[in-house]
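Participant: Okay, sequence plus prediction incoming.
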Amino acid sequence: MIGELVVFCGLDLIFWSCFGVCPRGQRTNFEKICEECSGCPELYDWLYLGFMAMLPLVLHWFFIEWFSGKKSSSALFQHITALFECTAAAIVTLLLNDPVGQLSIRSCEVKVLSDWYTMLYNPSPDYVTTLHCTQEAVFPLYTIVLIYYAFCLVFMMLLRPLLVKKIACGLGKTDRFRSIYAALYFFPILTVLQAVGGGLLCECHSFLFFNEHLKVFLVDISIILLSLRY
């Protein structure tokens, strides 16, 4: 009965605890035992991480152009600074992630969409007591994006105001900081998007990627058939 209901709860063999949440970086196997994730992200996972990492940079560039326009020659320097901020944030995030100090990722395999939303699958074996087994079953795809956004915000607040104050003299005092103010709005939106819709975005991204390859395959088949016909 428990084996059927407990989806993400497992037995920690290190501490021999009862069924409960697995430590970070682990998830349950078929025997409901917590085991360390030792795999590498798949292609779809890397594409998803790249997509989520590019969102802040694209938004930075958009708002820099939107508020700078042709009034200031500092837009190029702000673009380069935004690129440096996001690149530095990505490198620091990878170095701090497990394995620490390496530009690599140790990850758990994403099996189904529910792996992203473990908080919705806390079982009640006796219909009275709830086993709280909320964990990051898709380690580290869920938290690594949030950590990256946090570092992007920190680097932006450390570097961008000084740069804008020095070189954006062609704009007014309020206009020159509008791209920074815009980032203070879209970073919380991106955080909520990742926290709530990260799993849906990842699944949709994989589906769209597959469809693109399917289209290319169909085009190739059509070309071959046409060449054979003529």
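Facilitator: Structure's in. What do you need?

Participant: Going by C-alpha atoms from here, please, whenever you check contacts or count neighbours.
Facilitator: Fine.

Participant: Mind giving me the packing neighbours of the one helix or strand Leu49 maps to?
Facilitator: Using DSSP states H and E, Leu49 maps to helix 43-68. Under the contact definition 3 or more C-alpha pairs under 8 Å, 6 or more residues apart in numbering; DSSP states H and E, helix 43-68 sits against helix 75-96, helix 143-167, helix 178-229.

Participant: nearest to Trp116, of these?
Facilitator: Distance to Trp116, taken as C-alpha to C-alpha, is lowest for helix 178-229 among those, at 5.3 Å.

Participant: Please compare the first structure with the one that follows:
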Amino acid sequence: MSVVRTCPGLYCGRTQLDQEEWSECGACPRGFRTNASSHCEPCAAAPTLYDWQYLGFMVLLPLVLHWFFIDMCTIGKEKKSIIAQHICAFIEVASGTLGALMVLPPAGTVALHVCTPQALSDWYTLLHNPQPDYKEVLHCTQEAVYPLYTIILLIYAFSLLMTITLRPWLISMSAPNPGKKAIYCSLYFYPILVLIHTVAAGLIYYSFPYIVIIISMMTSASHFSVKIDQSAPALLMTSVTNTRNLVILIGHWLVHAYGIISLTGLVELWYLSLVPAPALFYILTAQFTDPMKIHND
């Protein structure tokens, strides 16, 4: 490889035109990223475990929102219809995710070729266009984290397409069409998720394990707080004997474990023993937080 002058800025690079000739400094083509020598190199690395966990988190967001709005919009309806809609929502998101993986290189497989993020700035190359000699700005905006940024947009687009294709057909089979409002909700939350991802993708990438752990603890506490009897035996019995409560509790534990593994990797697995801690802490201490037991002096 011939020696070429390095380019200004963090993300400006040169593309090799032939054996001895290089392009001017600029943005690398899609699927490439500049290296320390300002050469545009193809993204050929395999995703790390953390990368896959990030993608999993971004996929879980619409799935959980689907399930939440299905529950909210079908209160008092037939259980079979609600379960069918839950399964349909899972199929929608799973098929959208699979479709996005299949269309990205290497096409036709669920494998990915990525440029692993190295810094927060990799997600916001638009903010790092250099201005040599304080004259004209050299535009080098590119997807330095290819394809971790665009794949989320593809997943959401394909999942929404599957939602408006499959769900109306499903709910039309049962009268009086319970869950129709849940489809409308998805037409709102998908654009909101896209907007959040567009603006805060890098921040989410580095903070999602903490977000998962905090949200799982908060939702676990809110789930227990709606129970009328806040005594420890009652909370424990309803969590074990009621099927819906047991499913919700196990779901919280799985999400909490997901956050812990994302934070620690597969190195210190003993941290997983802390998964039941938030639920047990609430059950054991709820009786001491009853406002009716507070006496004014």
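Facilitator: Arrived safely, thanks for sending. Because the structure is predicted, anything quoted here is derived from the model rather than measured.

Participant: just to revisit the earlier point, in structure 2, what residues pair with the helix holding Leu49 of structure 1?
Facilitator: Under TM-score structural alignment, the alignment places helix 43-68 of structure 1 onto residues 49-74 of structure 2.

Participant: For the matching stretch, buried residues please.
Facilitator: The neighbour-count check on stretch 49-74 of structure 2 (16 or more other C-alpha atoms under 10 Å) flags 50-51, 53-55, 57-60, 62-63, 65-67, 69-71, 73-74 as buried.

Participant: Kindly report the same for stretch 24-33 of structure 2.
Facilitator: Cys25, Gly26, Ala27, Cys28, Pro29, Gly31, Phe32, Arg33.

Participant: Which members of those residues are the farthest-apart pair?
Facilitator: Cys25 and Gly31 (16.8 Å).

Participant: still on that earlier bit, now, the buried residues of stretch 24-33 of structure 2 that are in strands?
Facilitator: Phe32, Arg33 (DSSP state E).

Participant: Against structure 1, what's the mean shift for stretch 190-205 of structure 2, could you check?
Facilitator: Stretch 190-205 of structure 2, aligned to structure 1 and superposed, deviates on average by 0.7 Å (mean C-alpha distance after the TM-score superposition for structure 1).

Participant: residues contacting the counterpart of Gly25 of structure 1 in structure 2?
Facilitator: Matched to structure 2 by TM-score structural alignment, Gly25 of structure 1 sits across from Gly31. Neighbouring residues of Gly31 of structure 2 by C-alpha atoms under 8 Å, 6 or more residues apart in numbering: Pro42, Cys43, Val114, Glu143, Tyr146, Pro147.

Participant: ditto for Pro62 of structure 2
Facilitator: Contacts of Pro62 of structure 2 by C-alpha under 8 Å, 6+ apart are Val93, Phe189, Tyr190.

Participant: Can you tell me the SS state at Glu41 of structure 2?
Facilitator: Here Glu41 of structure 2 is strand, with the state taken from DSSP: H, G, I helix; E, B strand; the rest coil.

Participant: I'd say it and Arg30 touch.
Facilitator: No. Judged on C-alpha atoms under 8 Å, Glu41 of structure 2 makes no contact with Arg30 at a distance of 10.5 Å.

Participant: Need the overlap of contacts for these two.
Facilitator: Residues touching both Glu41 of structure 2 and Arg30 by C-alpha under 8 Å, 6+ apart: none at all.

Participant: any idea what Phe151 of structure 1 aligns with in structure 2?
Facilitator: Per TM-score structural alignment, Phe151 of structure 1 is aligned with Phe158.

Participant: Surely that match touches Leu101?
Facilitator: No. Between Phe158 of structure 2 and Leu101 there is no contact under C-alpha under 8 Å: 10.8 Å.
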